[in-house]
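> model the following, please.
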Amino acid sequence: MARRPVLLSGDPHAPFPDVSLALRQPDGLLAVGGDLSVPRLLAAYRSGIFPWYSEGQPILWWSPDPRTVFRTGAVHLSSRFRRELRRLRWQVRADTAFDAVVAACAAMPRPGQDGTWIVPGMRRAYAHLHRLGHAHSIEVFDEEGRLAGGIYGVAIGRMFFGESMFSARSGGSKVALAALARWLDERGWPLIDAQVGNPHLESLGAEAWPRARFMDALAALTAAPGLGGSWTGEFGTIPASGLAGPTAD
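A predicted model of the protein is given here:
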């Protein structure tokens, strides 16, 4: 008999099933149901699990194998893009436009997807996490002060779980990712969870880790002291041109 995803109880404090029970097809589907309350979401991320579903579906919870991650010191920007960066007068900030970043991510058309998984319930849930200091956005502003790109996700301990990113101008999401990775790397946060890989993420340096390796790293990082509350002051303003690095590749 084919294995089915676990049905979650109505108790948001109930533990998630072990990720070893996740299905192989579709890869990583572990559980169904429950809610998007703060206790449930934080417990999910600590357990290597995230929600991902479409409008009209129940809440679906996933833990794929392999897991896609960025090492914060190894995000790759091509030499051509870094040459372009040196000419840009863009600036990067944190937690100054969270709702706008999430809305832009939801509105971005994505190959192979009909509609968005960032449904209204998800947007409300992550806005609540943001107000409590658990979810953060990195925003890239162009020379006219308009959003050129961004990324948002959840931070627990010294682990950042990337949820989605967007570009309103070419390269906007790359700048957001590179700025976030550098900032985290400087503070001893070694990983960004990218969940599921694709060629674009791989071109930026994403790696596919066996789920067991990811879970081992996750346990230590989520238990480490983190940085709660707003990141705006600590992050400051980073010139995008400063992410270009030395002239030679």
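
> drop to CA atoms for contacts and neighbour counts, all remaining ones
Will do.

> just give me the residue closest to the centre of this structure.
Gly162 (0.8 Å; C-alpha atoms, centre = their mean).

> leaving out chain neighbours, which residue sits closest to that residue?
Gly153 (4.3 Å; C-alpha to C-alpha, 6 or more residues apart in numbering).

> before we move on, what about Asp99?
Per C-alpha to C-alpha, 6+ apart, closest to Asp99 is Ala127, 6.8 Å.

> before we move on, back to that, I'd say the residue nearest to Gly162 and Met159 touch.
No. Assessed by C-alpha atoms under 8 Å, Gly153 is found out of contact with Met159, at 10.3 Å.

> of these two, which one has the most company?
Met159 (27 against 23; other C-alpha atoms under 10 Å).

> what's near enough to touch that one?
Neighbour list for Met159: 189-193, 218, 221-222 [criterion: C-alpha atoms under 8 Å, 6 or more residues apart in numbering].

> and the gap between it and Glu207?
Note on Met159: its distance to Glu207, by C-alpha to C-alpha, to the nearest Å, is 16 Å.

> which SSE is the residue nearest to Gly162 in?
Counting by DSSP states H and E, the element that carries Gly153 is strand 147-156.

> which other helices and strands does that strand contact?
Identification of packing neighbours for strand 147-156 by 3 or more C-alpha pairs under 8 Å, 6 or more residues apart in numbering; DSSP states H and E yields helix 98-107, strand 135-141, strand 159-167, helix 172-186, helix 211-223.

> one more sequence to fold, the one below, so I can look at both together:
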Amino acid sequence: MPIIEFPPVEIADEQGLLAIGGDLHHDSLLLAYQSGIFPWPISQEYPLAWFSPPQRGVIRFDDIQVSRSLAKFVKKSGWTISFNQGFLEVIRQCQEVHSGSSEGTWITDEIIEGYFNLFHQDLAYSVEVRDEKDQLIGGLYGVSMGHFLSGESMFYKESNASKVALLAILSVVKRNQIPFLDTQMVTPITKSFGAIELDRSVFISEIGQLFTQTPIEFPNTKIPVKDLLKSF
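Below you'll find the model as predicted:
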């Protein structure tokens, strides 16, 4: 049964933990994101937890940065990118790659099922990065609800592949004049693209109108990576 109400975000603890339990029905996830909340399993004991951190990472439309080194790499690259052509493969690769990290992965089988169902509701997306042999070497997935876009997780098998995936979704931000990409947290990679932190109250006040906008139409053909720079 979908979640019909979350606790007020103001009662979240200092790490942002707000609630435990519930399900990942697409209506539950839609309500969560509309409320400034996202799921993040934290342990086997607490397989489904909901967070609304006091500071939210975003990359604003006007603040997007592309480093000289990445731009130089992209100009010479023979890779291609696509959207929504391999969602399940991308999220499973994210799970596998992060499972081998010291922190482990928050992408449980339940998360995969929940976001794959969300994808079938046209409320989630994926970016695929492929090399010259058409092998998947990187990717990113997130939610796409109206003009609200998030980046949930990404992976790479070749250097710069996850950066290229992030550059690809930021090209969608630019092309559609979306105010910002929700990155949830600021990491070294997102910071290199211009990510900043917003106070939770500011973030929530700014997302309301985004969910009522016309859903984004993603490109439906493969795009040479070097063409991404045309958006910036």
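
> got a TM-score for the two of them?
Overlay of the two chains. TM-score (TM-score structural alignment, normalised by the length of structure 2): 0.92; 231 aligned residues with a C-alpha RMSD of 2.2 Å.

> buried ones in the strand holding Gly153 of structure 1?
Neighbour-count burial for strand 147-156 of structure 1, counted by 16 or more other C-alpha atoms under 10 Å, picks out 147-156.

> turn those residues into CSV, columns for distance to Asp114 of structure 1.
Converted to CSV, these look like this (distance: C-alpha to C-alpha, whole Å):
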residue, distance to Asp114 of structure 1
Leu147, 24
Ala148, 24
Gly149, 22
Gly150, 22
Ile151, 21
Tyr152, 21
Gly153, 22
Val154, 25
Ala155, 29
Ile156, 31
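
> list just the nearest of those to Arg87 of structure 1.
The closest of these to Arg87 of structure 1 turns out to be Ala148 (C-alpha to C-alpha; 15.0 Å).

> any idea what the closest one aligns with in structure 2?
Mapped onto structure 2 by TM-score structural alignment, Ala148 of structure 1 lines up with Ile137.

> repeat that for Ser79 of structure 1.
For Ser79 of structure 1, the aligned position in structure 2 is Arg68, judged by TM-score structural alignment.

> next one: Leu184 of structure 1
Match for Leu184 of structure 1 (TM-score structural alignment): Val173.

> its match against Pro179, yeah?
Yes. Between Val173 of structure 2 and Pro179 there is a contact at 7.5 Å, judged by C-alpha under 8 Å.

> any residues in contact with both of the two?
Phe61.

> those two: which is more packed in?
Val173 (23 against 19).

> what about the more buried one, distance to Gly194 of structure 2?
13 Å.

> ok, Thr105 of structure 2 next?
Thr105 of structure 2 is 25 Å from Gly194 of structure 2, by C-alpha to C-alpha.

> and what of Leu181 of structure 2?
11 Å.

> Ser231 of structure 2 too?
From Ser231 of structure 2 to Gly194 of structure 2 the distance is 16 Å (C-alpha to C-alpha).

> now do Ser205 of structure 2
Taking C-alpha to C-alpha, one finds Ser205 of structure 2 at 21 Å from Gly194 of structure 2.

> compare neighbour counts for the two and give me the winner.
Gly194 (19 against 11).

> quick check, the more buried one in a strand?
No. According to DSSP: H, G, I helix; E, B strand; the rest coil, Gly194 of structure 2 belongs to no strand; its state is coil.

> contacts only, for it.
59-60, 63-65.

> for Trp106 of structure 2, which non-adjacent residue is closest in space?
Residue nearest to Trp106 of structure 2 in three dimensions, not counting chain neighbours: Pro41, with 5.3 Å by C-alpha to C-alpha, 6+ apart.

> isn't the one you found up against Leu24?
No. With contact defined as C-alpha under 8 Å, Pro41 of structure 2 does not reach Leu24; the gap is 11.5 Å.

> joint contacts of Leu181 and Gly194 of structure 2?
Common contacts of Leu181 of structure 2 and Gly194 (C-alpha under 8 Å, 6+ apart): 59-60.

> aligned counterpart of Phe155 of structure 2 in structure 1, please.
Checking TM-score structural alignment: Phe155 of structure 2 goes with Phe166.

> how many neighbouring residues does its match have?
Count around Phe166 of structure 1 with other C-alpha under 10 Å applied: 27.

> now swap in Pro246 of structure 1 and tell me
Residues near Pro246 of structure 1, counting by other C-alpha under 10 Å, number 10.

> ditto for Leu229 of structure 2
14.

> could you do Ala12 of structure 2 as well?
Ala12 of structure 2 is flanked by 17 other residues according to other C-alpha under 10 Å.

> list the residues that contact it.
Ala12 of structure 2 touches 18-19, 51-53, counting by C-alpha under 8 Å, 6+ apart.

> closest one to Asp109 of structure 2 out of those residues, please.
Distance ranking of the contacts of Ala12 of structure 2 against Asp109 of structure 2, using C-alpha to C-alpha, places Phe51 first at 18.9 Å.
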